[in-house]
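Participant: just coords:
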């Protein structure tokens, strides 16, 4: 894939992260997101329920939402090949823990997030034409 195409993938993954996780950043918006996920689940006939979130669970969700939002904004404002590579590593970690959670009874809607994590992870580890890991191309970026 060419560098410009790769950078578009990095930006697309950043937009996805921003749209999906910004609502996790505060207790109030997370409560709305959770209610929305329950509604979507029922529309698809999924009978599993999300657990009641205690304050410590809410804190973890809010920390996740906050840091992923900041990471997404960085990738949108300063899109770089290097950030795409780091993002791929993060996506594979997220996918690992999502799969672990699913195998231990997590809500089935997590499968949809897992698929996206793996897809963006794979897209961001693919070779880029003319770019070597430590070469000048690794610094390729596009203004946002």
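Facilitator: Nice, I can see it. Here the structure is a predicted model, which is why all the values come from computation and not from measurement. Numbering: from 1, shown residues only.
Participant: Please make it C-alpha for all contacts and neighbour counts, starting now.
Facilitator: Noted.
Participant: which SS state does the residue lying closest to residue 33 once chain neighbours are set aside fall under?
Facilitator: Excluding its sequence neighbours, the residue lying closest to residue 33 (C-alpha to C-alpha, 6 or more residues apart in numbering) is residue 23, at 6.4 Å. Counting by DSSP: H, G, I helix; E, B strand; the rest coil, the backbone at residue 23 sits in helix.
Participant: is it true that residue 23 touches residue 63?
Facilitator: No - if you go by C-alpha atoms under 8 Å, residue 23 and residue 63 don't touch, sitting 11.3 Å apart.
Participant: Which one's more surrounded, these two?
Facilitator: Counting neighbours by other C-alpha atoms under 10 Å for residue 23 and for residue 63 shows that residue 23 has the greater number, 21 against 15.
Participant: Comparison target below:
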């Protein structure tokens, strides 16, 4: 069994909390149908202005999935803001890997390249939260020898 030691650096909880604040700010607007319609219009206008493409028009199914994602991410962000534990950073880093894969897939399928702006942040926070775990992977094993 692989044993991981939690990153002990005092900056790590601040990275976990910073990623949570980013998530809260970026996804709070997805949590309700009314705010999602506004966010969709704003992101579409931004994508058009930057030449990256607009989002698809709002429909009930898309709105429901956006609201589910927004609600879950808001709750997850609040947990990490209030309790930025190392384990929360590990799980958040893993979730960011998944989000990055699916964002990349969506861009490859022709959705707006505006997602690339969010992808950069996802990858950055994922690396910032996972690399300390990778570096500390041998710490526990070395301490047992």
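Facilitator: Alright, I've got the coordinates. Keep in mind the model is a prediction, meaning the values are calculated, not measured.
Participant: Would you pull the TM-score for this pair?
Facilitator: For this chain pair, the superposition-based TM-score is 0.85 by TM-score structural alignment, normalised by the length of structure 1; 133 aligned residues with a C-alpha RMSD of 2.1 Å.
Participant: follow-up on the earlier one: the residue nearest to residue 33 of structure 1 corresponds to which position in structure 2?
Facilitator: Counting by TM-score structural alignment, residue 23 of structure 1 corresponds to residue 29 in structure 2.
Participant: cool, residue 57 of structure 1 as well?
Facilitator: So, by TM-score structural alignment, residue 57 of structure 1 is matched to residue 62.
Participant: can you count the residues close to that match?
Facilitator: Using other C-alpha under 10 Å as the criterion, residue 62 of structure 2 is surrounded by 14 other residues.
Participant: and it, how far is that from residue 122 of structure 2?
Facilitator: 21 Å (C-alpha to C-alpha, to the nearest Å).
Participant: With residue 96 of structure 2 instead?
Facilitator: Computed as C-alpha to C-alpha, the residue 96 of structure 2 to residue 122 of structure 2 distance reads 6 Å.
Participant: Enumerate every residue touching residue 61 of structure 1.
Facilitator: The contact partners of residue 61 of structure 1, by C-alpha atoms under 8 Å, 6 or more residues apart in numbering, come to 24-25, 30.
Participant: helix/strand/coil for it?
Facilitator: The three-state label given to residue 61 of structure 1 by three-state DSSP is helix.
Participant: again, but for residue 130 of structure 1
Facilitator: Under the three-state scheme (three-state DSSP), residue 130 of structure 1 adopts coil.
Participant: and the nearest residue to residue 62 of structure 1 once chain neighbours are set aside, what does it touch?
Facilitator: Distance criterion C-alpha to C-alpha, 6+ apart; nearest residue to residue 62 of structure 1, sequence neighbours excluded, is residue 25 at 4.4 Å. By C-alpha under 8 Å, 6+ apart, the contact set of residue 25 of structure 1 is 61-66, 69.
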